[in-house]
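A.B. asks: Prediction below, plus the sequence it came from.
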Amino acid sequence: MGSDRAPAVEVEGGVAACAQLSDDDTIVLVGNKPAIQKALARQKGPQDKIEIVHANQRIGMNESPVESLRTKPNSSIAVLAQLHAEGAIEACISAGNTGAFVSATQMRLRRLRGVHRPGVGIMIPTLHGPVVLCDGGANMSCRPRHLYQYAIMASIYMETVYGVKNPRVGLLSVGEEDEKGTDLVRAANGLIKRDSSIYFIGNVESRDLFHGACDVMVCDGFVGNVVIKLIEGMSGGLIRDILNNLKDLTTSTPELRQIAMRAAGQTLETYDFNQHGGAPVLGVGGIVILCHGANSCLGMTNAVLLAHKYARHKVNQRITERLTQDERTGNG
C-alpha cells in the first residue's frame, strides 16, 4: 500500500485483477486493515479471492530505505517481503518506496543461484515494439559481469514474457564503436560478445532506443534510471504540447478534431506506463514487481497479471538454469 493514492488504487486494481486470474489464485493486500476494508467496501467486483494482512506502519517515499526498514519492521513493505520469503505468497508487488522495496526483497529473498547483482528490467514501449532496459536503477556500482548477466536475464525475460524470439541486445554507450565508452562498457562489451548464445548487436546510443535498433538495452543502474526519468518527463511534456496544438488547429472543424483526438488518445495509450503494470527485479530469489508511485488502478491490475505471467513462464527457473550453465563452463 505505497502508491500516491493508496490504498484505493491497489484495492481497485486487485479486485479488477481477480476476474482475470485462475480459480486457485489469491490476492493478498498488505497494509492498514481498516483502510483496506473501507476501500474494499466501495468495490462492486467479486472479492472472494482477496485476503488482507495487517501492517500498521508505512515507509514514506522520502525515507531512507535501510533505516526505515530497521525502524519500521511492521511496514507493509517489510511484511510483504517476509511473506514472500516464508512462501506464504508467490510474488510481491509495490508502488511504494523503491529503495526500501528493493532492499527488503533482496535481504529476505536473496539472489537466484549464479546471479551476482539483480537488476530492474523496465519495459519501454516504442513504435517498433517493446524494449527492455536493464538495469533501471537497482545497481549503481556495476562491474562488467553484472552487465553481462543483465544481457542474459533481460533476454530471457523478453523472450518468455513478451514472446520476442532471440532478442537483439545492445549495450548503451556514447558511440557504436567497440572502443568507445567507459572502462566498464568496454569490458562488458567483450564479455557479452564472447557469448554466442546472446544475439549481441554491439554498442548502441540512447537515440537508438526508439528506432528499433534492439530489443534489450543494457546499462548500469545510474545511467538507466536517468534514461527512464528523462523519457518520462520529456514524453509527457511533448504529448501535452502536441495535444494543445491539435486543439488549436482543429477548433473550427469538429470532424477533424474528433479524428485528431482519437489518434492522440491511441498514442497516449501506447506510451502509458500503466499498460505494462510494473518492472521485475531480475535475479532476485522471488517474483518482485516494482510499480510507479503514480500507477492507476489499471496499472496495478496489469502488475498483478505481469507477476502471474512471470510465474507461469518460469522466468526465474530459466535464469537459474542459464547462469548455472555459465558456472559449469566458466563464463561470466
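C.D. replies: Done, it's in. As the structure is a prediction and not an experimental result, all values here were calculated from the model.
A.B. asks: Please count neighbours and contacts with C-alpha atoms only from this point.
C.D. replies: Fine.
A.B. asks: Next, residue 123: secondary structure please.
C.D. replies: Under DSSP: H, G, I helix; E, B strand; the rest coil, residue 123 falls in the strand class.
A.B. asks: swap in residue 28?
C.D. replies: Residue 28 ends up strand, using three-state DSSP.
A.B. asks: Grab the nearest non-local neighbour of residue 294.
C.D. replies: residue 4 (5.7 Å; CA to CA, 6 or more residues apart in numbering).
A.B. asks: now swap in residue 55 and tell me
C.D. replies: Closest to residue 55 by CA to CA, 6+ apart is residue 31, at 4.5 Å.
A.B. asks: show me the contacts for residue 112.
C.D. replies: 283-285, 316, 320 (CA atoms under 8 Å, 6 or more residues apart in numbering).
A.B. asks: do the same with residue 122
C.D. replies: Residue 122 neighbours (CA under 8 Å, 6+ apart): 132-136, 278-280.
A.B. asks: thinking again about what came up before, what about the residue nearest to residue 55, how many residues close to it?
C.D. replies: Residue 31: 25 surrounding residues under other CA atoms under 10 Å.
A.B. asks: about what we covered before: mind putting the contacts of residue 122 in JSON lines, neighbour count and distance to residue 228 included?
C.D. replies: Putting these into JSON lines (neighbours: other CA atoms under 10 Å; distance: CA to CA, whole Å) gives the following:
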{"residue": "132", "neighbour count": "26", "distance to residue 228": "11"}
{"residue": "133", "neighbour count": "32", "distance to residue 228": "9"}
{"residue": "134", "neighbour count": "34", "distance to residue 228": "11"}
{"residue": "135", "neighbour count": "30", "distance to residue 228": "10"}
{"residue": "136", "neighbour count": "27", "distance to residue 228": "7"}
{"residue": "278", "neighbour count": "29", "distance to residue 228": "13"}
{"residue": "279", "neighbour count": "23", "distance to residue 228": "12"}
{"residue": "280", "neighbour count": "27", "distance to residue 228": "15"}
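A.B. asks: In addition, the following structure is provided for comparison:
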Amino acid sequence: MNIIIDAMGGDNAPKEILLGAAAAVREYGVQITAVGRRRDIEACARENGIDMAGITVADASETIEMCDEPTAAIRGKKDSSMVVGLRMLAAGEGDAFVSAGSTGALLAGATLIVKRLRGVKRPAIGTVIPGAKQPYLLLDSGANVECRPEMLSAFATMGSVYMEKVMGRANPSVGLVNNGAEETKGTPAYVEAHRLLKYNKNIRFAGNVEPKDVPQGNVDVVVCDGFTGNVILKLTEGVAKMLVGEIKNVFMADLKSKLAYLMVKGGMKDFKKKLDADEHGGALMMGVTKPVIKAHGSSNAKAFKNAVRQAKLCVESGAVESMREKLAAVAQTEEAGA
C-alpha cells in the first residue's frame, strides 16, 4: 500500500511530517511517497537523522500557504505539494493522500482534482472526537457553513459507513444536532433533514441530539452543518484543555495533593490520553472518490503517524466504495419518496 503525503503542508513541515511518515512505515508496513521540494526534504532528513527507508520523494517546487485563497491556490499553484499529491492520487499512483496543510485548499483540491462521489453536493469533514462513553464521529466539522437537508442525509450515510468499516462499530447510530429532541425542533431545514434521516434505510437514526448530550458519546455519528460542527469541535477542544489544566492545578497545589496524584497517576494518564486529539490524527474528507485525510495543521510526528494510520484503515476497509454504494441506495429511496 502506498500513501501519498504532503511533506510541505502544516505548521511543523517538513520535519514532523517526515518523522511521522518514517514511524508509519515502521509500524504499519506502508510505503510512503512524500511530495515537496526534494532538496528541502532530503536536507531535513539528513539534519534530523530521519530514516527514509520506505519513503520515496516526488519533487514539487511550490507550497500552498495557510493564507492563500483556497480555490485560487489550487488553480494557480500547479506545482505545489498538495496539487501534485492529489493529482498522483487521482491518477492511481497511490492509495490515499494525507495533508496537514490548508483545510480550504485541501477541500477545494479534493473536489476539483479527485472529484466527488455521485450523490454528494459537497464533501464534509468527519472528525473523531473523544466522548464519555466512546469516541463519536462529528460531521460536518467545518467544510460547509450552510447545508441543505439532503446534504445532511448524505453526511449521515457516509458517517455511518465510516464508523462501521473504519472504527469497527456494528450497526452505528446516527443523531442530528438540534436544540431539542422533538421532531419539530430547529429551523425548517433541520426539520426536513430529520424527516429524511428518519426514512433513510441505510442508517440507524436515533433522532435529534441536544448539544449537552453530544459529549456523552451515546450516538456513534453526530450530524450537523459545518458551522455548528466547527463550533462544537473547537468548544470541545477548549473545554478539554481547560479540564486538564485545572485538574493539574488541583494536584500541584501542595504536598498532600502531589502525594495524592501519585496514587491516581495511572488513571490520570489514561484520562489525558482519552482527550488527546493526536491519537486519531486525521479527519477523512467524506464524499471524495478516494481517501483524502486532513491532519491537524499543528500536527506533530505522533499525530501525523496516526493520520497515515487512518488512511491505511480507510483503504483496507474499502470505506469509500461502501459509501458509493450506500449513497446510490439513498438516492433511489429519495427519488421514490419524491
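C.D. replies: Looks like it arrived, so ask away. Quick caveat: nothing in here was measured; it's all calculated off a predicted structure.
A.B. asks: care to give me the TM-score?
C.D. replies: For this chain pair, the superposition-based TM-score is 0.94 by TM-score structural alignment, normalised by the length of the first structure; 329 aligned residues with a CA RMSD of 1.8 Å.
A.B. asks: The residue nearest to residue 55 of the first structure corresponds to which position in the second structure?
C.D. replies: Taking TM-score structural alignment, residue 31 of the first structure has residue 36 as its aligned residue in the second structure.
A.B. asks: if I read this right, its match contacts residue 4, doesn't it?
C.D. replies: No. Applying CA atoms under 8 Å, one finds residue 36 of the second structure not in contact with residue 4, separated by 10.9 Å.
A.B. asks: all strands for the first structure, in order.
C.D. replies: 27-31, 50-54, 92-94, 119-124, 131-134, 168-172, 199-204, 216-218, 279-282, 288-290 (DSSP state E).
A.B. asks: count of neighbours near the alignment partner in the first structure of residue 59 of the second structure?
C.D. replies: When the first structure is aligned by TM-score structural alignment, residue 59 of the second structure is paired with residue 54. Residue 54 of the first structure has 17 neighbouring residues, counting by other CA under 10 Å.
A.B. asks: residue contacts, residue 54 of the first structure?
C.D. replies: So residue 54 of the first structure contacts 30-33, 76 (CA under 8 Å, 6+ apart).
A.B. asks: now residue 119 of the second structure
C.D. replies: 154, 327-328, 331 are the contacts of residue 119 of the second structure under CA under 8 Å, 6+ apart.
A.B. asks: Any buried residues in the longest helix belonging to the first structure, and which?
C.D. replies: Secondary structure of the first structure per DSSP state H: the longest helix is helix 221-250. Buried residues in helix 221-250 of the first structure, counted by 16 or more other CA atoms under 10 Å: 221-225, 227-228, 246, 250.
A.B. asks: What segments of the stretch 1-150 of the first structure are helices?
C.D. replies: With helices called from DSSP state H, counting those that start in this stretch, the stretch 1-150 of the first structure shows them at 8-18, 33-41, 65-71, 76-86, 98-109, 144-162.
A.B. asks: what's the first one aligned against in the second structure?
C.D. replies: Taking TM-score structural alignment as the measure, the second structure aligns residues 15-25 with helix 8-18 of the first structure.
A.B. asks: ends of stretch 106-116 of the second structure, how far apart?
C.D. replies: One end of stretch 106-116 of the second structure sits 13 Å from the other (CA to CA, to the nearest Å).
A.B. asks: Quick check: buried residues in that stretch?
C.D. replies: 106-111, 113-116.
A.B. asks: Equivalent analysis for stretch 204-215 of the first structure, please.
C.D. replies: Under 16+ other CA under 10 Å, the buried positions of stretch 204-215 of the first structure are 204, 209-210, 213-215.
A.B. asks: Neighbours of the residue mapped onto residue 267 of the second structure from the first structure, how many?
C.D. replies: Here residue 267 of the second structure is matched to residue 263 in the first structure, going by TM-score structural alignment. Counted with other CA under 10 Å, the neighbours of residue 263 of the first structure add up to 12.
A.B. asks: Please apply the same query to residue 65 of the first structure.
C.D. replies: 19.
A.B. asks: what do you get for residue 312 of the second structure?
C.D. replies: 23.
A.B. asks: so stretch 210-219 of the second structure aligns onto which residues of the first structure?
C.D. replies: Going by TM-score structural alignment: stretch 210-219 of the second structure matches residues 205-214.
A.B. asks: residue contacts, whatever residue of the second structure lines up with residue 136 of the first structure?
C.D. replies: In the second structure, residue 136 of the first structure lines up with residue 141, judged by TM-score structural alignment. Residue 141 of the second structure makes contact with 124-127, 224-230, 232-233, according to CA under 8 Å, 6+ apart.
A.B. asks: And residue 83 of the second structure? What does it align with in the first structure?
C.D. replies: Using TM-score structural alignment, residue 83 of the second structure lines up with residue 78 in the first structure.
A.B. asks: Just confirm that match contacts residue 104, I think it does.
C.D. replies: Yes. At 6.1 Å, residue 78 of the first structure counts as touching residue 104 under the criterion of CA under 8 Å.
A.B. asks: Now list whatever residues contact both of the two.
C.D. replies: residue 69.
A.B. asks: Can you name the residues that contact the nearest residue in space to residue 16 of the first structure that is not next to it in sequence?
C.D. replies: Distance criterion CA to CA, 6+ apart; nearest residue to residue 16 of the first structure, sequence neighbours excluded, is residue 301 at 6.3 Å. Taking CA under 8 Å, 6+ apart, we find residue 301 of the first structure in contact with 13-14, 16-17, 277.
A.B. asks: and the gap between the aligned residue in the second structure for residue 301 of the first structure and residue 65 of the second structure?
C.D. replies: In the second structure, the residue matched to residue 301 of the first structure (TM-score structural alignment) is residue 305. Plainly put, residue 305 of the second structure is 22 Å away from residue 65 of the second structure if you go by CA to CA.
A.B. asks: Equivalent analysis for residue 272 of the second structure, please.
C.D. replies: Residue 272 of the second structure is 32 Å from residue 65 of the second structure, by CA to CA.
A.B. asks: who's more crowded, those two?
C.D. replies: residue 65 (17 against 13).
A.B. asks: Contact partners for the residue nearest to that one when sequence neighbours are not counted?
C.D. replies: Leaving aside its sequence neighbours, residue 65 of the second structure sits nearest to residue 102 (CA to CA, 6+ apart; 6.9 Å). Residues in contact with residue 102 of the second structure (CA under 8 Å, 6+ apart) are 9-10, 64-66, 70, 297.
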